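A.B. asks: Got a predicted structure here, sequence first:
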Amino acid sequence: MAKRERSGRVLKEEVSRRVHQIDEIADDGTRIRVPDPQPHARDARGRNWDMARFGNARGFEAAIRNVVDDVRDEFDLVDDPVVSVPNPFGD
């Protein structure tokens, strides 16, 4: 099955959503700081990005790693689209 492609911003939001749905984290009311996904060469499992150094994650590391690995299996990281803003002065 082909992976769906997503931008870094969307992957970060998806990981954050899933992390904050983990029962222990939701029950504790902990807010985890989710880092930006970092691209890397495709590994043996076909993953092309990873995340490290979550903030306020002490005690939840294994559960967070499971979420990140699941999202890495589902989605490839693609470059954020470049949005060109037209010059309002017409130069």
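C.D. replies: Everything's here; your move.
A.B. asks: Could you use CA atoms for every contact and neighbour count after this?
C.D. replies: OK.
A.B. asks: Not counting sequence-adjacent ones, nearest residue to Ala57?
C.D. replies: Excluding the flanking residues, the one nearest Ala57 by C-alpha to C-alpha, 6 or more residues apart in numbering is Ile32, at 5.9 Å.
A.B. asks: Is it correct that the one you found is in contact with Phe54?
C.D. replies: Yes: at 6.8 Å, Ile32 counts as touching Phe54 under the criterion of C-alpha atoms under 8 Å.
A.B. asks: what's the neighbour count on the residue nearest to Ala57?
C.D. replies: Ile32: 17 surrounding residues under other C-alpha atoms under 10 Å.
A.B. asks: helix, strand or coil for Pro35?
C.D. replies: Of the three states, Pro35 takes coil under DSSP: H, G, I helix; E, B strand; the rest coil.
A.B. asks: put this beside the first:
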Amino acid sequence: MIRKTLNASRLQQEVDRRIHRLHEIVEDGVKIRVPRPQLQAPDKTGCNWTMDHFGNAIGFERNVEEVLKAVRAEYNLSTEAKDAANPFGD
């Protein structure tokens, strides 16, 4: 399966969205802090990012891990750097 690519902010938002729609999370009213993804060398599956140190996730580690596994299978972190000299690209 070919992964779609997202920038760090969009990837963080996607993981956050999926975590906070889980029944257990909604039911308990927990707000889990989702860290920014960190670029890494592609692993054996081809995923080039990871996330560590979720805040307020005690007791929900399995749920977070399941979401992370699913998102890592679907998306890679964009490695394209923006041209700071010309933000308009013209």
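C.D. replies: Alright, I've got the coordinates. Because the structure is a prediction, the values reported are computed rather than measured.
A.B. asks: Now the TM-score, please.
C.D. replies: The TM-score (TM-score structural alignment, normalised by the length of structure 2) is 0.87; 86 aligned residues with a C-alpha RMSD of 1.6 Å.
A.B. asks: Name the helix or strand for the equivalent of Glu24 of structure 2 over in structure 1, please.
C.D. replies: Matched to structure 1 by TM-score structural alignment, Glu24 of structure 2 sits across from Glu24. Under the criterion of DSSP states H and E, Glu24 of structure 1 resides in helix 23-28.
A.B. asks: That helix vs structure 2, average distance?
C.D. replies: For helix 23-28 of structure 1, the mean distance to aligned residues of structure 2 following superposition is 0.6 Å (mean C-alpha distance after the TM-score superposition for structure 1).
A.B. asks: List the buried residues of that helix.
C.D. replies: Applying a neighbour-count criterion of 16 or more other C-alpha atoms under 10 Å, one finds Ile25 buried in helix 23-28 of structure 1.
A.B. asks: contacting residues around that helix?
C.D. replies: Contact with helix 23-28 of structure 1 is made by 19-20, 31, 60, as judged by C-alpha atoms under 8 Å, 6 or more residues apart in numbering.
A.B. asks: Tell me the one of these nearest Asp50 of structure 1?
C.D. replies: Nearest to Asp50 of structure 1 out of the contacts of helix 23-28 of structure 1 is Val19 (C-alpha to C-alpha; 14.7 Å).
A.B. asks: Just the strands from structure 1, written as ranges.
C.D. replies: 4-7, 38-39, 49-50, 75-78 (DSSP state E).
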